[in-house]
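Visitor: All I have is the shape, not the residue letters:
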């Protein structure tokens, strides 16, 4: 099992939107970075825990916990010419972009970027690295435990 942090703009899909969806599940569509795509394709497995992170908003940060709910499959938005995620080079026979389904587990208090940065135990967390813009990053098990236990007050992973 691996741990993940996945960024979503709350104007697109927030933790509340995820919780309200049928089955609490959403396809993680629109990823257009090969490294992030490859993580979904090659490293994520069903059941992996996910920090649901609000990005590109007034207060970015971890807003809840989700889990990977499907294996990677072709992202339908790449074939939709009306979508901002359309890719003219992608075809159903040779898709370029993938997504996984993500399922709601729980909403937490917002753990903002400033609070994450203030924790010495999280100094090497990938999402905090200078210049990091990836929408999906791996979270080390010790980082996951620290955030869930010390910052969220949870006693289970």
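Guide: Done, it's in. For clarity, every value in this text was computed on a predicted model and none was experimentally measured. Numbering: from 1, shown residues only.
Visitor: CA atoms for contacts and neighbours, from now on please.
Guide: Will do.
Visitor: For this protein, which segments count as strands?
Guide: Remark: strands assigned in the chain by DSSP state E are 3-8, 25-27, 49-54, 61-68, 73-74, 98-99, 101-112, 136-139.
Visitor: Which parts of the protein are helices?
Guide: Remark: helices assigned in the chain by DSSP state H are 15-20, 34-42, 113-117, 141-146.
Visitor: Out of the ones you listed, which gets nearest to residue 95?
Guide: helix 34-42 (11.6 Å; CA to CA).
Visitor: Please identify the buried residues of that closest one?
Guide: Residues 36-37, 39-41 are the ones in helix 34-42 that count as buried (16 or more other CA atoms under 10 Å).
Visitor: Second structure follows, compare the two:
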């Protein structure tokens, strides 16, 4: 199993939108590195859902339920792909970017190293630590 973090602006598509829908097509990604990450996601992989811009932080946990396929927002451009996610649970408390940056064990997390990347892998130990930080 692999672990990932996906970022979304809460005003455009936040955790509450995701919960209401119950399933999301993760499309519209137009960065080659993020696209390459989508291409290696597998059904069952775990995903941290991160709110960017406004009150940045990890707010929930999702799982990959469909592996990559042609991005429906770019049907004529085979370079772009999408995956599908389902929500698993909200974190009891958001794990803010400030808390992540303050945690020495997360100093090398991609979220800090490549802050503009919208889809990124994370290590199992980083994933577990963030989940633990999200418990009250």
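Guide: Yep, it's here. Note that this is a predicted model, so its numbers are computed, not measured.
Visitor: TM-score of the superposed pair?
Guide: The TM-score (TM-score structural alignment, normalised by the length of the second structure) is 0.93; 135 aligned residues with a CA RMSD of 1.4 Å.
Visitor: picking that back up, please work out which of the strands of the first structure is packed deepest.
Guide: A comparison of the strands of the first structure by mean neighbour count, using mean count of other CA atoms under 10 Å, puts strand 49-54 on top with a mean of 26.
Visitor: Quick check: the residue mapped onto residue 133 of the first structure from the second structure vs residue 33 of the second structure, distance?
Guide: Superposed on the second structure with TM-score structural alignment, residue 133 of the first structure falls opposite residue 116. In this structure, residue 116 of the second structure and residue 33 of the second structure are 11 Å apart, going by CA to CA, to the nearest Å.
Visitor: Show the contacting residues for residue 44 of the second structure.
Guide: By CA atoms under 8 Å, 6 or more residues apart in numbering, the contact list for residue 44 of the second structure reads 1, 63-65.
Visitor: just curious, which of the residues you listed is nearest to residue 18 of the second structure?
Guide: When those are compared for distance to residue 18 of the second structure (CA to CA), residue 63 comes out closest, at 12.1 Å.
Visitor: how about that closest one, what's its match in the first structure?
Guide: Under the alignment (TM-score structural alignment), residue 63 of the second structure maps onto residue 67 of the first structure.
Visitor: was I right about that match contacting residue 105?
Guide: Yes - counting by CA atoms under 8 Å, residue 67 of the first structure does reach residue 105; the two are 6.7 Å apart.
Visitor: Contacts for stretch 113-128 of the first structure next, please.
Guide: 5, 59-62, 132-134, 137-140, 143, 146.
Visitor: Please apply the same query to stretch 19-38 of the first structure.
Guide: Identification of contacts with stretch 19-38 of the first structure by CA under 8 Å, 6+ apart yields 18, 69, 75-78, 85, 97-104, 106, 134-137.
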